[in-house]
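Visitor: What shape does this take:
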Amino acid sequence: MQEWFYPVGVVLLGYTVLGLTGFGSSLVVVPLLAWTWPLPDVVALALLMDVPASAFHSGLNWRQVQWRELRRLLPGMVLGTLLGLWLVQHMNSRWPLLVLGVYVAGVGINALRPKVSPASDAAPVWAWPAGAAIGLVEMIFGTAGPLVVAWLSRRLSDVQQLRATTPLVIAVAAATVLIGMAWEGRLSSGWIWQRWVGLIGVALAGVWLGHRLAHRVPVARLRQIICGLLVVSGVMLALGALR
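Guide: The predicted model follows:
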């Protein structure tokens, strides 16, 4: 039982963050669990938990989900995932990860500035490259949440709609990546599924807890938390690339 205390605490913390802000679980779970478990298995485990946990989060906020944003992103996400399946065999991920981290941190810093600007309704054609970038990053790094928020924050001015829609997009992106992993035989390990069975209930409980906390936090403060988490996650990605 002592072996499970640390993983349970990490997963509860990570998915409470997801329930509160709509993203960020992998940025907590993956690096912390990688201290005790093999990193490739941890990434697969996190993705397997992300799909039901993110879908559960969107179900708790069903009325705020903006389905049109997912429909616009989906074709590009599929293309990006297919491109990622090919690139992951032929590229060094260090420098793209560094660029992604700097970009995400920059988006968060810009959003924290004291200004009010309505979300710009970009032309639908821009959703294709945005979706492709999300699918590509999720396939290679397993952490597309900050990129999803960076895109949706420019599309949605309502922070509750942002919270509800972000995990839905993440769930679909993670599902497409898992299909690719299954095709390559990377999900056949019994170790992964044993841990998933033991931790998925904790992940769902964390989402519910974060969801309850979110409704006690003022909207302005919640937006600051989301933007601050973008900055932190961007810095973590950049540092991970430099190590």
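Visitor: Every contact and neighbour count from this point should use C-alpha atoms.
Guide: Noted.
Visitor: Next, count neighbours for residue 125.
Guide: 11 (other Cα atoms under 10 Å).
Visitor: how about the helices in this protein?
Guide: If you assign secondary structure with DSSP state H, the helices in the chain sit at 2-21, 25-33, 39-60, 67-87, 94-112, 127-141, 145-152, 159-183, 190-214, 219-242.
Visitor: Next, the structure of the following sequence, for comparison with the previous one:
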Amino acid sequence: MPGWLHLPDLLVLLVAEPTLVVAYVVFGMVGFGTTLVSAPLLAHVLPLSTVVPALALTDFVASWTNGLRLGAHVVRKEVLRLVPAMVIGSALGAWLLFAVPVPTLMLLLGVFVVLYALNGLRPKAPQPPLAAGWAWWYGGAGGVLSALFGAGGWVYSMYLLRRLEDPQQIRATQTAVLTISSTIRVGLFLVAGTYFNPALLLLVLALLPAMVLGLYIGHRITLRLDRKRFLQVLYGVLLLTGGSLVWRVL
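Guide: The predicted structure follows:
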């Protein structure tokens, strides 16, 4: 085997494979959340500068697969409203990913996941529809979080839930937005030279079977499990994983 070709470490795979299965079960059920679930655990065995580009590639494959299946129900005008701000936000987030020290990134990710989980567990009253101009705020914030942590899907979801009423349109449009977001992220990391690292590409190849299995299980569960109850369990898991990451850094 050539000297530059390094297979992923066994410990990394023992942590990453089951973690990715669970993460893509979540993705298959709610359409986002891969990095929120997996990154706090993967950050214990891999640097975030490896985790985020690797998950960007697996998300790219997963979102394109879902996008082909749901494309007929996409509300294209909402996608077009979000894309310009997503591009700007993604460029800023990609720069921050390589400019900010690793311990600081780990702490920020942990705090971010904990706050997200606490917000999800908090009871919420129905909210009024959003004006179209808010696409710049939600698109930009989602772009930054997507490139920085691979975790912008929930931001786009918040926007679309207050712009659209048809659940099928919401799911399809969110999938289209995430497809574009993952394409932007992969493009930025490609330009930055991140994917010229053979070890990173081998890691992604090793994780693809876990991604496929997780998506399959997630799609099957959506036919049987109440989404509200599932999300409560998900937020509880996120609270624990995010808290563990903060504890490790501090």
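Visitor: hmm, back to that, nearest to residue 120 of structure 1, out of the helices of structure 1?
Guide: Checking these against residue 120 of structure 1 by Cα to Cα gives helix 145-152 as the closest, at 10.2 Å.
Visitor: Read off where the closest one ends up in structure 2.
Guide: Mapping helix 145-152 of structure 1 onto structure 2 (TM-score structural alignment) gives residues 153-160.
Visitor: Quick check: residue 36 of structure 2 vs residue 70 of structure 2, distance?
Guide: Counting by Cα to Cα, to the nearest Å, the gap from residue 36 of structure 2 to residue 70 of structure 2 is 23 Å.
Visitor: Residue 152 of structure 2 too?
Guide: With Cα to Cα as the criterion, residue 152 of structure 2 and residue 70 of structure 2 are 20 Å apart.
Visitor: which of those two has more neighbours?
Guide: residue 152 (28 against 17).
Visitor: Report the contact partners of the equivalent of residue 51 of structure 2 over in structure 1.
Guide: Structural alignment places residue 51 of structure 2 opposite residue 42 in structure 1 (criterion: TM-score structural alignment). Taking Cα atoms under 8 Å, 6 or more residues apart in numbering as the criterion, residue 42 of structure 1 is in contact with 30, 33, 34.
Visitor: With distance to residue 120 of structure 1 added, can I get the helices of structure 1 in CSV?
Guide: Below are the helices of structure 1 laid out as CSV (distance: least, Cα to Cα, whole Å):
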stretch, distance to residue 120 of structure 1
helix 2-21, 21
helix 25-33, 27
helix 39-60, 23
helix 67-87, 13
helix 94-112, 14
helix 127-141, 13
helix 145-152, 10
helix 159-183, 14
helix 190-214, 25
helix 219-242, 17
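Visitor: Map residue 192 of structure 1 across to structure 2 for me.
Guide: Counting by TM-score structural alignment, the partner of residue 192 of structure 1 is residue 200.
Visitor: List the residues that contact that match.
Guide: Contacts of residue 200 of structure 2 by Cα under 8 Å, 6+ apart are 50, 54.
Visitor: ok, residue 144 of structure 1 - contacts?
Guide: 134, 135, 137, 138, 170.
Visitor: which of the contacts of residue 42 of structure 1 tops the neighbour count?
Guide: That'd be residue 30 among the contacts of residue 42 of structure 1, by other Cα under 10 Å, with 25 neighbours.
Visitor: Quick check: it touching residue 46?
Guide: Yes: the pair residue 30 of structure 1 / residue 46 is scored as a contact, 6.8 Å apart, by Cα atoms under 8 Å.
Visitor: still on that earlier bit, for the contacts of residue 144 of structure 1, which two are the farthest from each other?
Guide: It's 137 and 170 that sit farthest apart of the contacts of residue 144 of structure 1, by Cα to Cα, at 11.2 Å.
Visitor: who's more crowded, these two?
Guide: Higher neighbour count among residue 137 of structure 1 and residue 170: residue 170, with 30 against 23, using other Cα under 10 Å.
Visitor: Can you find the partner of that one in structure 2?
Guide: In structure 2, the residue matched to residue 170 of structure 1 (TM-score structural alignment) is residue 178.
Visitor: Contacts only, for that match.
Guide: If you count contacts by Cα under 8 Å, 6+ apart, residue 178 of structure 2 has them with 32, 63, 153.
Visitor: And those, which is closest to residue 105 of structure 2?
Guide: residue 153 (18.9 Å).
Visitor: Leaving out chain neighbours, which residue sits closest to the residue nearest to the spatial centre of structure 1?
Guide: Taking Cα atoms, centre = their mean, the centroid of structure 1 lies closest to residue 145, which sits 2.8 Å from it. Using Cα to Cα, 6 or more residues apart in numbering and skipping residues adjacent in sequence, the residue nearest residue 145 of structure 1 is residue 23, 5.6 Å away.
Visitor: and that neighbour, what pairs with it in structure 2?
Guide: By TM-score structural alignment, residue 23 of structure 1 lines up with residue 32.
Visitor: do you know how far that match is from residue 169 of structure 2?
Guide: Residue 32 of structure 2 sits 15 Å away from residue 169 of structure 2, taking Cα to Cα as the criterion.
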